[in-house]
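Peer 1: Please find the sequence and the predicted model below.
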Amino acid sequence: MGLEDFFKKLRIGTSRASKEEAPSHWVKCPSCNAIVYYKEVLAQHNVCPKCSYHFKITAQERIELLCDEFVELDKSLAPTDPLHFVDKKSYKKRIEEGVAKTGRASSVISGEAKIDGEGVQLVVFDFAFMGGSLGSVEGEKILRAIKRAIDQKQALIIASTSGGARMQESTFSLMQMAKTSAALNILADHKLPFISLLTDPTFGGVSASFAFLGDIIMAEPGATIGFAGPRVIKQTIGADLPQGFQTAEFLLEHGLIDMVVERKDLKATLSHLIRILNPNYENQCILNR
């Protein structure tokens, strides 16, 4: 749920609300603790106007932020329960909850988009669906987006936010890491660009595979990125960890990503990179003259 949806929900039926139940139109920034009117935050793409802290946004808000046009494809693909997984709750029940929460059948939205007039294949992860976890359907959607990029000679953009591979699918999920990585190698053979956008948070099998295979790897300011949590890493290596070692800024400083881009500049930066990296762009310009 994005900030706008949150405040819309709060406003429903508040005409007779008690003082305690009345909605607040102010947002407390978790970074600088400033109290900011929510419309100011929304006007800046859910970014704090005081300190530029980037609040989380929904997958749909991400698409609207980046795209002039977007046509979703492969909407009918939905996960099954090949292992009949049952923990505290069955996998089928978790899927049903994800569908009810997001209105979608998986944690990946894929389709054809235009960004400042440039045609691209776009994949956006939805953290609201089972923590943006990577399952067999998500891997298949990414694979199909790669195939379309090759067929149409377009760039591929994947905006990741994920907790990692989906444990309810076990090896089926883990194999998506290899599947998508192999497909991206074919995309590279066709000399077509893949731009990876890392958002908060990006962890686990996603960061350990395609998310770090981009020709350009960019991240939003303050995004937390890694494989495992700091407690697990500390217990494994038996050493203290640097302050903020899993932030986008730390990864940029140590050469693991290429750029940190503020949300307001993402669309322009992506379209500029597409023009630079896509070898077919110059040919298209010549044909259009």
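Peer 2: Everything's here; your move. Predicted, not measured: the structure shown is a model, and the values here were computed from it. Residues are numbered from 1 along each chain as shown.
Peer 1: okay, CA-based contacts and neighbour counts for the rest of this
Peer 2: OK.
Peer 1: residue contacts, the most centrally placed residue in the chain?
Peer 2: For the chain, the residue nearest the mean C-alpha position is residue 160 (3.0 Å; Cα atoms, centre = their mean). Residue 160 is in contact with 124, 125, 196, 197, 198, 199, 202, 206, 211, counting by Cα atoms under 8 Å, 6 or more residues apart in numbering.
Peer 1: take a look at this one as well, against the first:
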Amino acid sequence: MMQDVPEGIMTKCPECKKIMYTKELKKSLMVCPTCEYHFPMNSRDRIESLIDEGTFVEFDAEMVSENPLNFPGYLEKLEQDRLKTGLNEAVVTGIGKIDGFEAVIAVMDSNFRMGSMGSVVGEKITRAIERAMERKVPFIIFTASGGARMQEGVLSLMQMAKTSAALKAFSNSGGLIISVMTHPTTGGVSASFASLGDYNFAEPGALIGFAGRRIIEQTIREELPEDFQTAEFLLKRGQLDKVIKRSELKETLRTVLDIHQFKID
């Protein structure tokens, strides 16, 4: 009986309802072996699955958010997420190699405040882009976010412009930008740096959009397609370059980096 199994040993797929060992699910990169549903992946596991062992050097790990608007309970919620995830913020940035090709990487983590973008998230991403420009290496970002962080108000919204300006400067300098949108990529993140890659990829089934489905339907007074705001929907309409299975992602990134000849001996 399931109630006799210790918590965390088994995982149920929300798509096909298959119950599997969590250990086996992790071996398959958090992809259901039956229906290929892509479970959310935390930042540490993502980096481990992509970056050559022993090559990752993290940036700005010590940066933490403050409470500029004195929003009630905000600092307490941040502390809870730090304890729960082992992270200081909703994005991990650093530099490493993918099959020998060096790149700066930023990985958002939806387990920390739903991957919401506050001042520290925007600052860490901006610094990562600037370091990629200094080192003349590509910049790869994995997005997973509920959007701007309401507890920081307009300071959070300002990160959209700051990160976008940094990417523009990086692009003007000849830098390569690869964006991989994962589930979910919404709000101010989808409307800024997530969509500004030279290559815009996504994982299967990822929710990608700005406003929520219900709000849009109420505004336009029309029923939207069943697959609206999915990665597959966006691909059909030219807003993505490719939808890539997680098992094929590292090889795809390696191919793109090889094409652009960013090999580090």
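Peer 2: Received the coordinates, thanks. Please read these numbers as outputs of a predicted model, since none were measured by experiment.
Peer 1: Let me see the TM-score of these two.
Peer 2: The TM-score (TM-score structural alignment, normalised by the length of the second structure) is 0.93; 262 aligned residues with a Cα RMSD of 1.8 Å.
Peer 1: rewinding a little: ChimeraX command for the buried members of the contacts of residue 160 of the first structure?
Peer 2: Buried residues among the contacts of residue 160 of the first structure (16 or more other Cα atoms under 10 Å), as a ChimeraX selection:
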select :124,125,196,197,198,199,202,206,211
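Peer 1: Is it possible to get the contacts of residue 160 of the first structure out as a markdown table so that each row also shows secondary structure?
Peer 2: Below are the contacts of residue 160 of the first structure laid out as a markdown table (DSSP: H, G, I helix; E, B strand; the rest coil):
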| residue | secondary structure |
| --- | --- |
| 124 | strand |
| 125 | strand |
| 196 | strand |
| 197 | strand |
| 198 | strand |
| 199 | strand |
| 202 | strand |
| 206 | helix |
| 211 | helix |
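Peer 1: a markdown table for the contacts of residue 160 of the first structure, including distance to residue 260 of the first structure?
Peer 2: Formatted as a markdown table, the contacts of residue 160 of the first structure follow (distance: Cα to Cα, whole Å):
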| residue | distance to residue 260 of the first structure |
| --- | --- |
| 124 | 18 |
| 125 | 19 |
| 196 | 12 |
| 197 | 10 |
| 198 | 9 |
| 199 | 10 |
| 202 | 14 |
| 206 | 19 |
| 211 | 15 |
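Peer 1: Under the alignment, what does residue 57 of the first structure map to in the second structure?
Peer 2: Aligned by TM-score structural alignment, residue 57 of the first structure pairs with residue 41 of the second structure.
Peer 1: quick one: the helix or strand hosting the residue nearest to the centre of the first structure to the second structure mean distance?
Peer 2: Per DSSP states H and E: residue 160 of the first structure is located in strand 155-162. Strand 155-162 of the first structure, aligned to the second structure and superposed, deviates on average by 0.4 Å (mean Cα distance after the TM-score superposition for the first structure).
Peer 1: which residues of the second structure does that strand align to?
Peer 2: Using TM-score structural alignment, the residues of the second structure aligned to strand 155-162 of the first structure are 138-145.
Peer 1: from the chain's centre, how far out does the helix or strand hosting residue 175 of the first structure sit?
Peer 2: Assigned by DSSP H and E, residue 175 of the first structure falls within helix 171-189. Distance of helix 171-189 of the first structure from the chain centroid (Cα atoms, centre = their mean, to the nearest Å) equals 18 Å.
Peer 1: for stretch 229-244 of the first structure, same thing?
Peer 2: So, by Cα atoms, centre = their mean, the centroid of stretch 229-244 of the first structure is 25 Å from its chain's centroid.
Peer 1: For that stretch, grab the matching residue range in the second structure.
Peer 2: Going by TM-score structural alignment: stretch 229-244 of the first structure matches residues 212-227.
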